[in-house]
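Chemist: this one's structure only:
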């Protein structure tokens, strides 16, 4: 059997090809059997037995029979044959025969009729990817909403801004959460749009996309059958040779996952930094304490959910490199590295789909701000002197900023003591709403 040879040849990772991919391939086989039975190209008894066997596999009854390693040569032929032989043997059993007796149900002549690994595998990968994209898009939408809730919650809290890790112009704490939400919204929209290219399948293209050995009637009928079975709106490519040899649609999808991972890494990293302390760090954010942080330091609590999100993001970024190199390594009419693309892409989708809701529920939603400490940090910084530049000039404002830092005196006090501004003018210029919007603070020349 092809499956056993492949099992022995590819003793690499110790884990089979991704289960979602395998089940998507089984769906393709079920659709093919239905079409071929209806069109009289295989006996009706064989078509029925194959479809029922596919149902058994889709129900998870035979998962332990997926035994070919995820990392394999042959562009996925071994995985395709693993599926063909599983279905054939199950169908033979259903018909009362002995497993391996291909005279009753043949893994190629019946199960794989009018198919090639080269059209089954890319088609199945698309069918496996699209539902995960939809799940991730919804999870990102939920994360966006959680960040927007924090934007509303802390809309009136002023905190020190920071650029290059140094004190910068003040911002409303809610504004930073709004910026995060905006980035996540872009991720969600990009992933939603990527599905359009994934819906084009090359089933019926057979080995190189020309469709040799597959009747036209079969090619269009199986695409229609898959559309009905999956509800994914898939359609036959108008040029199957393209979808057979070119993997750029998966590179595009992986690249969008990388973009989402980059944003997740940035947000989780900011949370960790602003949470640092509680005594020796910034300490403006308070992340939920979800578990003990140390086996030797009592009371230590680490930002583990933010760290988890960062770890997943780094893995997704690494997977994107694998997808990129694998897709670029295809040659002529086929890409031999499609199994690597599948493994990396599906892993990234599943990791993000699981990590994002955990990050939202156990980190973002429970995040609070130490508003007193936010104000203390702001008071100790001379950065608010920037609000007076238009009135006092840069040099005077710079001298005031240095004095605040050196003496610890509030800027308001220094302005009054030196007779530089009246109390009501100081209040107008340094008002939180004035220093966190476009325009010149206190002048009325803003938005």
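Modeler: That came in fine, so what should we check first? Small disclaimer: the values here were computed from a predicted structure and weren't measured.
Chemist: contacts and neighbour counts: CA atoms only from here.
Modeler: Fine.
Chemist: Confirm that residue 160 sits in a strand.
Modeler: Yes: assignment of residue 160 by DSSP: H, G, I helix; E, B strand; the rest coil places it within a strand.
Chemist: How about the secondary structure of the closest residue to it other than its chain neighbours?
Modeler: In this structure, residue 160 finds its nearest non-sequential neighbour in residue 170, 4.5 Å apart by CA to CA, 6 or more residues apart in numbering. The three-state label given to residue 170 by three-state DSSP is strand.
Chemist: Might one say that residue 170 is in contact with residue 436?
Modeler: Yes: between residue 170 and residue 436 there is a contact at 6.7 Å, judged by CA atoms under 8 Å.
Chemist: So for the two, which residue has more residues nearby?
Modeler: residue 170 (19 against 16; other CA atoms under 10 Å).
Chemist: what's the distance between the more buried one and residue 333?
Modeler: 57 Å (CA to CA, to the nearest Å).
Chemist: swap in residue 88?
Modeler: 29 Å.
Chemist: can you check residue 4 too?
Modeler: From residue 4 to residue 333 the distance is 28 Å (CA to CA).
Chemist: Got another one to weigh against that:
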């Protein structure tokens, strides 16, 4: 069953039960690009609904929209924020038109739902028009980027919660492994002893730094260009609209949204997206490095480092019996590669802006939203299916320390550089351990060397 709607290009059939309308249908037909649909990013849909909610309140307060229409649009927007109509956003995330299709998608859904709430049929736009009422005092060029920014701030809050959960899990492992002596390495060569707990605590600390970076950069999204309309001049918006709309958006979202001081500058400006995407990339690089370390530390089990065991998640080979691969760190590495690549997309899309508008915001939006979603899902997977189940091969770690040439560096303050050099050389030539050679030459007693290598004494600088 269909209903007939019309626009500038003529008539078109729209599914009778659809809340979207003709312009959304054209976008469905025109943009079969990525296969990734708007409804796969619910926070972006909520951002769009908040924009229309705030705009309706502003238009009513300025006497541009009657109370009945305002109430219907606001009620419809609240239902969209609640997730009731997510499936009514079936358009591709990558689209031409600088986001016009997305803006019209939300306009049409809210108009048709408002019509229902007022007792009319879908498509009876003379009573509530997607353009004349829902989009009143707006353009895609201010509504669309404002929705991105609201979605960005909200999604960042969720991302940080996933990050905090991962940090907590890693820190718990640091506490669990604080007594496990192992060899630290630089340039993949033996360096000096440390504890496995110190290694995991360092992972936690480096990720903890990203909370501040993400928060700081996402705060740039709080400046909106609502009221700019087409290019920032405010054409077709009433005097005072920009400031009042920002205040209403702050009220309905609970975010500290403010109006940009220069709307002509703010309309094509994508600097906030660039710097936030760079923060996502920075975090992805750190997580990927941690995953590299986890794969190295668990390598083996007989012919690698084998200092830790990752929980076995699936058979690792169709030809090699008994092989189990580090599939969770591997998939997280791939997530991070995608995020790093998305950052380049954001960079190029931002650079491609021309004159008073950046028409590449759809792919920019897609890249950022996908990165946040991938990182959130990936961090949960890494935490639940890998970090929480890691165990340490404590005795093996200690044996490697005792047989390492690098142990001599820890002994150097106690036995002197000359003795240390002599012991290191003999260990290399004979294959004997530094530990045993120090005892053999009566340089230190067993009690002394064991005390020096006590994990508690490896946690901080210590006077020799």
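Modeler: Yes, it's here. Predicted model only: the values in this text are computed from it and were never measured.
Chemist: ok so, going back, among residue 4 and residue 333 of the first structure, which residue is more densely surrounded?
Modeler: More crowded of residue 4 of the first structure and residue 333, by other CA under 10 Å: residue 333, with 16 against 12.
Chemist: Grab the nearest non-local neighbour of that one.
Modeler: Here the nearest residue to residue 333 of the first structure in space, its sequence neighbours aside, is residue 245; by CA to CA, 6+ apart that works out to 5.0 Å.
Chemist: Tell me which residue of the second structure matches up with the one you found.
Modeler: Taking TM-score structural alignment, the alignment pairs residue 245 of the first structure with residue 268 from the second structure.
Chemist: doesn't residue 353 make contact with that match?
Modeler: Yes: shown here, residue 268 of the second structure and residue 353 form a contact pair, counting by CA under 8 Å, at 6.8 Å.
Chemist: Of the two, which one has the most company?
Modeler: Shown here are residue 268 of the second structure and residue 353; by other CA under 10 Å, residue 268 has more neighbours (23 against 16).
Chemist: contacting residues for the more buried one?
Modeler: Taking CA atoms under 8 Å, 6 or more residues apart in numbering, we find residue 268 of the second structure in contact with 353, 354, 355, 356, 357, 358.
Chemist: again with residue 80 of the second structure
Modeler: 45, 46, 49, 86.
Chemist: Which stretches in the stretch 301-450 of the second structure count as helices?
Modeler: Ranges of helices in the stretch 301-450 of the second structure, per DSSP state H, counting those that start in this stretch, are 327-351, 361-385, 394-402, 407-415, 417-430, 434-440, 446-452.
Chemist: Show me what the third one is packed up against.
Modeler: Identification of packing neighbours for helix 394-402 of the second structure by 3 or more CA pairs under 8 Å, 6 or more residues apart in numbering; DSSP states H and E yields strand 181-186.
Chemist: For the strand it packs on, report the contacting residues that lie outside it.
Modeler: Here strand 181-186 of the second structure makes contact (CA under 8 Å, 6+ apart) with 190-196, 394, 397-398, 400-401, 404, 406-407, 454-455.
Chemist: if we go to 10 Å?
Modeler: 189-199, 307, 393-404, 406-407, 453-456, 458 (CA atoms under 10 Å, 6 or more residues apart in numbering).
Chemist: swap in stretch 408-428 of the first structure?
Modeler: Contacts for stretch 408-428 of the first structure (CA under 10 Å, 6+ apart): 378-385, 387-388, 391-392, 396-397, 400-405, 430-431, 434-435, 441-444.
Chemist: quick one: the counterpart of residue 283 of the first structure in the second structure from residue 326 of the second structure, how far?
Modeler: In the second structure, residue 283 of the first structure lines up with residue 306, judged by TM-score structural alignment. Between residue 306 of the second structure and residue 326 of the second structure the computed distance is 12 Å (CA to CA).
Chemist: joint contacts of the two?
Modeler: 295, 296, 298, 299.
Chemist: Please render these as JSON lines that adds distance to residue 341 of the second structure, secondary structure and neighbour count to the earlier fields.
Modeler: Output for these, formatted as JSON lines (distance: CA to CA, whole Å; DSSP: H, G, I helix; E, B strand; the rest coil; neighbours: other CA atoms under 10 Å):
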{"residue": "295", "distance to residue 341 of the second structure": "22", "secondary structure": "helix", "neighbour count": "22"}
{"residue": "296", "distance to residue 341 of the second structure": "24", "secondary structure": "helix", "neighbour count": "17"}
{"residue": "298", "distance to residue 341 of the second structure": "28", "secondary structure": "coil", "neighbour count": "21"}
{"residue": "299", "distance to residue 341 of the second structure": "28", "secondary structure": "coil", "neighbour count": "19"}
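Chemist: Please name the nearest non-neighbouring residue to the residue sitting nearest the centre point of the second structure.
Modeler: Centroid check for the second structure by CA atoms, centre = their mean gives residue 372 as the closest residue, at 2.7 Å. Spatial nearest neighbour of residue 372 of the second structure, excluding adjacent residues (CA to CA, 6+ apart): residue 159 at 6.5 Å.
Chemist: Ok, residue 98 of the first structure next?
Modeler: Nearest residue to residue 98 of the first structure in three dimensions, chain neighbours excluded: residue 92, at 6.4 Å (CA to CA, 6+ apart).
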